[in-house]
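J.: this is a predicted model, with the sequence first.
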Amino acid sequence: MTSTELTPADYPLSINRPELLHTPTGKALADITMDAVVSGEVTNEDLRVTPDTLVLQGRIAESVGRRQLGENCRRAAEMTAIPDDEVLAMYNALRPRASSAAQLEEIASRLENTFSAPTCAGLVREAAEVYAARNLLAEED
C-alpha cells in the first residue's frame, strides 16, 4: 500500500487514483473489463475489495474529519481475512444478552491472535464494557 497523502480530491479512487487500486489477485483496475470477464480472465475473486483499498478509503474519510468512517474502513479491511461464517457467528454473539464477558473476550482474542484484527478486537472489547455497564451481558455459564 502506498504512503501517498490522500485528500478529498482523490475520491473516488477508481477515477482519480486508479493506479492505487488492484484486485486480490493483483490485477490492475484497468484489467477489469467486460472482455476479460467473458473470457474468464477475471474471476469472482477479482471482484472482491482488498484490505488496501478499504484502508485508502478510510484515509480519505479521515482527511475530511470523518474519523468514525475511517475506523469503520480499517475494521472492514481487517475483516476481509475473516471467513464469512466466523463473521456471522461474531455478529450473532454481539447481540445484547447473547454473550458473557468471557465469551466476548474469547472472540476479541481470536480476532487478534487468529485473524490479526486488533481494531475489530478493540470494538468487541468496547462492546463488552458497554454491555457490562448497561447490564446487557449474558449470564456466565
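T.: Structure received.
J.: contacts, neighbours, all on C-alpha from now
T.: OK.
J.: and the residue nearest the centre of the chain?
T.: Ala76 (1.0 Å; Cα atoms, centre = their mean).
J.: dropping in the other structure now:
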Amino acid sequence: MSRAFSGKPADDLTIDALVRDELAPDDVRIHPDTLEAQAVVAERHGNPQLAANFRRAAELARFPESEILALYEALRPRRSTMDELDALADDLAARDAPRCAALVREAAAAYAARGLLR
C-alpha cells in the first residue's frame, strides 16, 4: 500500500483533507517504500534505468530538503573539487545511501575526465 513519509495512507491524502488543514508537510512527502515499489514495477516492465533512479530516490527520501538541494548544487559542473565530492560520497555511504554514493563517485570521475571540477 502506498503511503506518505508520515505513514498516512495515500488514500487519506485528498484535496478535502488539505482544505480542512489536516495534512502536514510529511504527509505530502513520498515514502521510501513507495519508491521501492515503483522500482519493482519499472523492473517488471523492462526499465532497469528507471528502477535504479527510483531506488536512488528512495535513499534520498529520508534526507531533509536542504540536504537534497545542497547535493544538487554540489553535483553541478565546476561547483565542487574531487575531495569535496569524495567526502560527499563517503557521507552518503555512511548514511545508508550506497547507490547515491556510487552515483556521486561516477559523476566525480566523469567531471575529472572532462575538466569540470572546481
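T.: That came through fine. This structure is a prediction, so every number in the text was calculated from the model and none was measured.
J.: that older thread, identify the residue of the second structure aligned to the residue nearest to the centre of the first structure.
T.: Here Ala76 of the first structure is matched to Ala57 in the second structure, going by TM-score structural alignment.
J.: what sits against the alignment partner in the second structure of Ala127 of the first structure?
T.: Alignment note: Ala127 of the first structure maps to Ala107 in the second structure; criterion TM-score structural alignment. Taking Cα atoms under 8 Å, 6 or more residues apart in numbering, we find Ala107 of the second structure in contact with Leu75.
J.: quickly note the distance from Ala107 of the second structure to Ser80 of the second structure.
T.: 11 Å (Cα to Cα, to the nearest Å).
J.: the match of Ala127 of the first structure and Ala42 of the second structure: what is the separation?
T.: In terms of Cα to Cα, Ala107 of the second structure sits 24 Å off from Ala42 of the second structure.
J.: quick one: the helices in the second structure?
T.: When assigned using DSSP state H, the helices of the second structure occupy the ranges 15-19, 32-44, 48-60, 65-74, 82-94, 98-114.
J.: contacts for the fifth one?
T.: With Cα under 8 Å, 6+ apart as the test, helix 82-94 of the second structure has contacts from Ala74, Leu75, Pro98, Cys100, Ala101, Ala102, Val104, Arg105, Ala108, Ala112, Leu117, Arg118.
J.: chain neighbours aside, what residue packs nearest to the first one?
T.: Of all residues not flanking Ala74 of the second structure in the chain, Ser80 sits nearest, at 5.7 Å (Cα to Cα, 6 or more residues apart in numbering).
J.: what does the one you found correspond to in the first structure?
T.: Using TM-score structural alignment, Ser80 of the second structure lines up with Ser99 in the first structure.
J.: residues near the closest residue to His22 of the first structure other than its chain neighbours, how many?
T.: Once flanking residues are discounted, His22 of the first structure sits nearest to Ala28: 4.6 Å by Cα to Cα, 6+ apart. When counting by other Cα atoms under 10 Å, one arrives at 15 neighbours for Ala28 of the first structure.
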